[in-house]
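1. okay, sequence plus prediction incoming.
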Amino acid sequence: MITPLEESLLKAMILFIMFGLGCSLSTTDFKEALKNPKAVIVGFLSQYLIMPALAFGMAKFFEMSNAWAIGIIIVACCPSGTTSSLFNYFAKGDLALSISLSSITTGAALLAMPILLTVYTAPFEADNLRVDIKSVMLSLVACLLPVAGGMYLRYKSERWAKNMEETGAALGIIVILFLILSWLPRNFDSMINSDASILFTSIGLGLGGFLFGYYFSRFLGMNRRRCRTVALETGIQNGPLAFAIILLSFPDKQMANTILWPALLYSFFIVNTATVVTYFMRRLSRKEWFHFENDEVKNALFTQGWLRP
């Protein structure tokens, strides 16, 4: 499914993407997150509680094979990444909140992911298939070290960090395009002939994250701009990180390729679904200005005489 050359290129690109993610973060982002705890808590809970539970529920409902179930659960347990911030930009979301959520979820991954994987993958383990949490943690450390390096570069040089951040975000899309162009033609028949359950789950995980993130935020009284941000941060997982964890944690290449299948399908479909969702979010955002959801903006316009009671 994945050739040795593609695996080597993927690993190299993943490290570069994680470095670019680090270039977008700083200790200031963590401090800013504390100033708006409600939105951050909602986004964090959507990311680390809802997504794994959604993946687990779909895997059980469709009675997926153990390897496929573990693969989609690994994807669901990953934090968000630079790609979600890119879509937030086009969707007119709250970029400060997006970066804050990426900071918090990425920083918590080393603790949250092993716990979540231990809980949700246990029912799918078998004699020939076990998730080695120690290997997962080592894989996470290997992927998070470049994030720390990127944060250090930003501390030293904002200009260079900005360039690397943009390069990392673009490379995240390139990784997906690379897989589509190199991997998809060889595996198109396999995708078409795949069980409907894996296709539905790969698409449904992202769509479910978008829907829950948005309406859960609205239910809690957040404005639409932040709801869009939480929705995109929830539905768009860090696919490259999932690839790295699977490739580094499972020494049996045949088994790793089987587990990788749901992650590859998710990454392929999420670009398409996120593009469509972002398009509609952007259209709706043009109408929101007239609703004046932000009371501070409304009051300021009244004060300056632009609006009358």
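-> Alright, I've got the coordinates.
2. drop to CA atoms for contacts and neighbour counts, all remaining ones
-> Fine.
3. and residue 241, how many neighbours?
-> For residue 241, the neighbour count with other Cα atoms under 10 Å is 25.
4. ok, residue 17 next?
-> 32.
5. give the other helices and strands that the one helix or strand it maps to contacts.
-> Element membership for residue 17 (DSSP states H and E) is helix 4-23. Using 3 or more Cα pairs under 8 Å, 6 or more residues apart in numbering; DSSP states H and E, the elements in contact with helix 4-23 are helix 133-156, helix 158-178, helix 239-249.
6. give me the contact list for it.
-> 81-82, 143-144, 146-154, 161-162, 164-169, 171-172, 175, 240-241, 244, 247 (Cα atoms under 8 Å, 6 or more residues apart in numbering).
7. how about stretch 225-232?
-> 39, 42-43, 46, 84, 87-88, 91-95, 97-98, 209-215, 217-218, 274, 281, 285.
8. now, which of those residues lie within helices?
-> 39, 42-43, 84, 87-88, 95, 97-98, 209-215, 217-218, 274, 281, 285 (DSSP state H).
9. of those residues, grab the buried ones for ChimeraX.
-> Buried subset of these, written as a ChimeraX selection, criterion 16 or more other Cα atoms under 10 Å:
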select :39,42,43,84,87,88,95,97,98,209,210,211,212,213,214,215,217,274,281,285
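10. dropping in the other structure now:
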Amino acid sequence: MDSIAKVSHFAGKTFALWVVLIGVIAFFIPSGFVWVTPYISLLLGVIMFGMGMTLTVEDFKRVAKQPKSVAVGVAAQFTIMPLLAFGLAKAFQLSPEIAVGVILVGCCPGGTASNVITYLAKGNTALSVAITSVSTVAAPVLTPALIYLFASEWLDVSFSSLFVSIIQVVLVPVILGIAARSIFKEKVKKAVPVMPLVSVIAIVVIVGAVVGGNKEAIITSGVLIFTIVVLHNGLGLLIGFGLAKALKLDFSSQKAISIEVGMQNSGLGAALAIAHFNPAAAVPSALFSLWHNVSGPLAATIWNRK
């Protein structure tokens, strides 16, 4: 188990490298990954189950200990990124599929990697975990509502269908993961160090499936989408940090909120795009997954040195 844990730790540290590598391979050999597409929701469920296994009752108690900071982080998560996505879609006059894809990413809760990045940045990790927990639990209601609000202009959006999907692939696996940890405490505790490896494998496979299945869309508009993804992520990090600073939170909390706002659950965005819209709408999620796992560690490195 120790050797697997070491491999898992290495995979977590080199996550961005594997995302890029698999993305490139999938672009040139799409047939090796497109068969995964029907299983994207299942893979996301595995990731969220692993996230649930890392959560404890204490993580939710932290909300009571710093309610203002958690409220700021969750509110920022579900306002800044959706508004930025809508603004970018309008400013760049995106096609309906790509516009909806960008908005999907913006309306998702924080990414599971944000807690690790916050830790590496010497940020308030307890706050990061609390915000991720609350935003994930709130996602079944807030994410479909925001997608309906901002994306209906481009494509038909079914709130009820999105709500059911997020319950199935996010909330139920997370609850099952928490339950498994509560019931099988010691066994799960031993398995938790391996979960980063499982998550890395699942996410890179999802990215590979999206890239492989949308090769033509990436060729025609990949540079534009990547530019929007970089702007979306970068502005999210900056505005999140600026908001926390304006509200006079301490520096470690400013870093945590910045990372929570800027790093999205792009796997969820890809799963929703494929299940409810057009496969091309999953491309922004795939590129976001690639980029925020580069920008996040980069921001952490800069903050760590300060």
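-> Nice, I can see it. None of the values given here were measured: they were computed from a predicted structure.
11. now the TM-score, please.
-> The pair, once superposed, lands on a TM-score of 0.82 when counted by TM-score structural alignment, normalised by the length of the second structure; 275 aligned residues with a Cα RMSD of 2.4 Å.
12. returning to what we had before: once aligned to the second structure, how far is the helix holding residue 17 of the first structure on average?
-> When the second structure is superposed, helix 4-23 of the first structure averages 2.0 Å from its matched positions, counting by mean Cα distance after the TM-score superposition for the first structure.
13. contacts only, for the residue most central in space within the first structure.
-> Nearest residue to the geometric centre of the first structure (Cα atoms, centre = their mean): residue 237, 1.9 Å. Taking Cα under 8 Å, 6+ apart, we find residue 237 of the first structure in contact with 75-76, 78-81, 84.
14. closest to residue 115 of the first structure among the residues you listed?
-> residue 78 (11.9 Å; Cα to Cα).
15. contacting residues around the closest one?
-> 109, 113, 237-239, 241-242.
16. equivalent analysis for residue 158 of the second structure, please.
-> So residue 158 of the second structure contacts residue 148 (Cα under 8 Å, 6+ apart).
17. do you know how far the counterpart of it in the first structure is from residue 245 of the first structure?
-> Using TM-score structural alignment as the criterion, residue 158 of the second structure maps onto residue 132 of the first structure. With distances taken as Cα to Cα, to the nearest Å, residue 132 of the first structure is found 11 Å from residue 245 of the first structure.
18. which residue is the nearest non-sequential neighbour of the counterpart of residue 172 of the first structure in the second structure?
-> Using TM-score structural alignment, the equivalent of residue 172 of the first structure in the second structure is residue 199. Distance criterion Cα to Cα, 6 or more residues apart in numbering; nearest residue to residue 199 of the second structure, sequence neighbours excluded, is residue 47 at 5.3 Å.
19. which position in the first structure pairs with that neighbour?
-> Residue 47 of the second structure maps onto residue 17 in the first structure, by TM-score structural alignment.
20. can you check residue 36 of the second structure too?
-> Using TM-score structural alignment, residue 36 of the second structure lines up with residue 6 in the first structure.
21. residues near its match, how many?
-> A count of nearby residues for residue 6 of the first structure, using other Cα under 10 Å, gives 15.
22. also the one 5 residues further on?
-> One way to gauge burial is a neighbour count; for residue 11 of the first structure, by other Cα under 10 Å, it gives 18.
23. go on, residue 64 of the first structure?
-> 17.
24. thought it was touching residue 198?
-> Yes. Here residue 64 of the first structure reaches residue 198: they are 7.5 Å apart, a contact under Cα atoms under 8 Å.
25. residues in contact with the residue in the first structure that residue 175 of the second structure lines up against?
-> Using TM-score structural alignment, the partner of residue 175 of the second structure in the first structure is residue 148. Applying Cα under 8 Å, 6+ apart, we find residue 148 of the first structure in contact with 19, 22.
26. and residue 148 of the first structure, how far from residue 142 of the first structure?
-> For residue 148 of the first structure, the distance to residue 142 of the first structure - Cα to Cα - is 11 Å.
27. do residue 247 of the first structure as well
-> 12 Å.
28. which of those two has more neighbours?
-> Ranked by neighbour count (other Cα under 10 Å), residue 247 of the first structure and residue 142 place residue 247 first, with 21 against 15.
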